[in-house]
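**Student:** give me a model of this one.
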Amino acid sequence: MSIELRHLRCFLAIAEESSVTRAAARLNLAQPSVSRSLAALERHLGTRLVDRSTHHLALTPEGQAFRDKAAAAVAAFDEALDAARLLHAPLRIGHAWSALGPYTTPLLRRWARENPGIPVELLRIDDRTAGLTRGRVDAAVLRGRLTVPDLVTAPLFTEARVAAVTADGPLARRATLALADLATGPVVLNNVSGMTTLDLWPTAIRPTATFTVGNTDDWLTAIAAGRGVGVSAASTAEMHTNPGVVYRPLADAPPVEVVLAWRAAAPHPAIPDFVALVRAVASGDRPPGASAG
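**Tutor:** Next comes the predicted model:
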């Protein structure tokens, strides 16, 4: 049996819904049909993509690796047949939490004036590459270390790091903090789309307790509730305010490089112009703690 696009669509629906039943409803198909498509795909690949042994359906490691490839293939197929996209070719830019920080609004306004025929779609997607490896965007604004193969990156600017602490806690009374000040209690880590890991701290003062979350909103909620402290880029302080969280400069933390990343194969033709304009905006209106890349 040959594998067709419908097999990939069924698998992706199952992966996103974590349920064969919900995937079938979403695709307007009978549940047995979706189950057969998944089974056929697994037979063709010679590996299990979905773990059915637990109470809640989950992807196997092989399924997680295949999901990004399947999503990119489906997205490429849909885009190739989208007549409207061929005419207007919007530039889809993904980001995980803070877009382009304080440069976001002036950049979008200037782009609209200078490139009226190529609209920019800014999409927040909570994963490590902000939807890029899944084929959901043409390029992504990323922060921190990038280890994904087959991606091209261009530096845009750098940002200082800040500490995020509970508003009524003792650390909030300090004007500036150091990494050692954050090492005594739990550190809240966003292990899905965040950039901070324990490697930020020198071994001698590395925190021993962590609290993990899956997105920026939960990260803020945990810090506001006193579950721990956090570290992020300076733009987070401007883009994500919370009455229970205050941000303080981190005197001894290295800056964060903000880059634009895109897939090496068939890049959107407007990407070079977008990179150039971001750099121009960042250089011409530089807020404290940021410098052009």
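**Student:** please make it C-alpha for all contacts and neighbour counts, starting now.
**Tutor:** Fine.
**Student:** that's a strand at S232, yeah?
**Tutor:** Yes. Applying DSSP: H, G, I helix; E, B strand; the rest coil, one finds S232 inside a strand.
**Student:** next helix or strand past the biggest helix by length in the chain?
**Tutor:** When the chain is scanned for its longest helix (criterion: DSSP state H), the result is helix 61-80. Downstream of helix 61-80, the first helix or strand assigned by DSSP states H and E is helix 83-88.
**Student:** how far is that following helix from where the chain is centred?
**Tutor:** 26 Å (C-alpha atoms, centre = their mean, to the nearest Å).
**Student:** excluding covalently adjacent residues, which one is nearest to R67?
**Tutor:** L12 (6.7 Å; C-alpha to C-alpha, 6 or more residues apart in numbering).
**Student:** following up with a second sequence; could you model it the same way so I can compare the two?
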Amino acid sequence: MTIELRHLRAFLAIAEESTVTRAAARLRIGQPALSRTLGRLEEHLGVRLVDRSTHHLELTPAGRAFRDRAATALAAVDAALDPGALTALPLRLGHPWAALGALTVPLLRRWDAAHPDIPLELRRIDDRLAGLTRGQVDVALLRGRVADPRLVTELLTEEPRMAAVPADSDLARRDALTLADLADRPIALNTVGGTTSLDLWPAEARPTATIEVANTDEWLTAIAVGRAVGVTTEATPRLHTHPALAYRPLTDAPPVPLHLARRRGPLSHPAIPSLIALVHEMYAQR
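**Tutor:** Alright, predicted model coming up:
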């Protein structure tokens, strides 16, 4: 049997939707046909990819491992077949939020001046690893602890934390804040790509209310309208200003490490070393 791209797309749809019904509707094919396609893929690989014993389908350990490989392969094929990319293969730099803060625009400008023939695309992807393991980007800026064995990481800096509060609140009238100052307010937590959790507070003084959001835009809105306060790093105010939101230094919270990461193994783009060198150079010149 020959594995085709449709087998990979079928498996990824099932993995993302968690049911054959929704996956079939998304792919616009019948459920029996989709089930047969998955079965043939599993037969070819000789392993079970999906556990069908529960109401909502779950990936087996082999299925979770294959999901990243399949996503990377499809991303590479889609990029190769994109007519708009035939003139120059773009270098994709991903981030879940804040990119390089104040250095973001200078980086893009210096890259354009030094490499006018290689487009550098900055992509915000709402994912803890910014789509790096799925092949959506070539290099990623990742904050917090990164321990994925599939990645090679380099520490760029450690960013001081900031509190984000409604601009008309009493907290905004202070020059600096502490974790205790925020503890009696609901905390906005980005559960997809953020680095803040209630573990940041001492166990005996943790906030009792949280508002979970899925991306930076939802996080900003929740704080701006007065529903919550938030914790971020000094990079965020550089890219995300809002007239109804104020940022203040958070004096007793540990800094957040910022890493430059790429997938382990062969480089996905020949210009990756040049980008890594430029980013390190810019941080050294700050």
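**Student:** who does the longest helix of structure 1 touch, helix- and strand-wise?
**Tutor:** With contacts defined as 3 or more C-alpha pairs under 8 Å, 6 or more residues apart in numbering; DSSP states H and E, helix 61-80 of structure 1 has these neighbours: helix 5-17.
**Student:** report the angle between the axes of the helix it packs on and helix 61-80?
**Tutor:** Taking axes from the mean of the first three to the mean of the last three C-alpha atoms, to 10 degrees, one finds helix 5-17 of structure 1 and helix 61-80 inclined to each other by 120 degrees.
**Student:** tell me how many other residues surround A233 of structure 1.
**Tutor:** Per other C-alpha atoms under 10 Å, the neighbour tally for A233 of structure 1 reads 27.
**Student:** wait, it sits on V162?
**Tutor:** Yes. Counting by C-alpha atoms under 8 Å, V162 is a contact partner of A233 of structure 1 at 5.9 Å.
**Student:** how close does the one helix or strand L189 of structure 1 maps to sit to structure 2?
**Tutor:** Following DSSP H and E, one finds L189 of structure 1 within strand 187-190. The superposed strand 187-190 of structure 1 is, by mean C-alpha distance after the TM-score superposition for structure 1, a mean 1.2 Å from where its aligned residues fall in structure 2.
**Student:** would you check the span in structure 2 matched by that strand?
**Tutor:** Counting by TM-score structural alignment, strand 187-190 of structure 1 lines up with residues 187-190 of structure 2.
**Student:** tell me how far the matching stretch lies from the chain's centre.
**Tutor:** 16 Å.
**Student:** contact partners for R238 of structure 2?
**Tutor:** R238 of structure 2 makes contact with 98, 101-102 under the criterion C-alpha atoms under 8 Å, 6 or more residues apart in numbering.
**Student:** same thing but at 10 Å, please
**Tutor:** 98-104 (C-alpha atoms under 10 Å, 6 or more residues apart in numbering).
**Student:** what do you get for P186 of structure 1?
**Tutor:** Listed by C-alpha under 10 Å, 6+ apart, the contact set of P186 of structure 1 reads 207-212, 223, 226-230.
**Student:** and what of H95 of structure 2?
**Tutor:** So H95 of structure 2 contacts 122-132, 137, 139-143, 193, 260 (C-alpha under 10 Å, 6+ apart).
**Student:** one more pass at 7 Å, please.
**Tutor:** Applying C-alpha atoms under 7 Å, 6 or more residues apart in numbering, we find H95 of structure 2 in contact with 123-125, 130, 140-142.
**Student:** which one of these has the most neighbours?
**Tutor:** Neighbour max across these (other C-alpha under 10 Å) = L142, 30 neighbours.
**Student:** so how far is P243 of structure 2 from the alignment partner in structure 2 of L12 of structure 1?
**Tutor:** Matched across to structure 2, L12 of structure 1 falls on L12, judged by TM-score structural alignment. Distance, L12 of structure 2 to P243 of structure 2, using C-alpha to C-alpha, to the nearest Å: 41 Å.
**Student:** same check on V47 of structure 2?
**Tutor:** In this structure, V47 of structure 2 and P243 of structure 2 are 54 Å apart, going by C-alpha to C-alpha.
**Student:** those two: which is more packed in?
**Tutor:** Taking other C-alpha under 10 Å, V47 of structure 2 and P243 do not tie; V47 has more neighbours (12 against 9).
**Student:** map that one onto structure 1.
**Tutor:** So, by TM-score structural alignment, V47 of structure 2 is matched to L45.
**Student:** one more: A102 of structure 2?
**Tutor:** Mapped onto structure 1 by TM-score structural alignment, A102 of structure 2 lines up with P102.
**Student:** now its match: closest residue in space, sequence neighbours ignored.
**Tutor:** Distance criterion C-alpha to C-alpha, 6+ apart; nearest residue to P102 of structure 1, sequence neighbours excluded, is S235 at 6.6 Å.
**Student:** what do we get in structure 2 for that neighbour?
**Tutor:** Aligned partner of S235 of structure 1 by TM-score structural alignment: A235.
**Student:** what residues are up against A154 of structure 1?
**Tutor:** Counted by C-alpha under 7 Å, 6+ apart, A154 of structure 1 has contacts 259-261.
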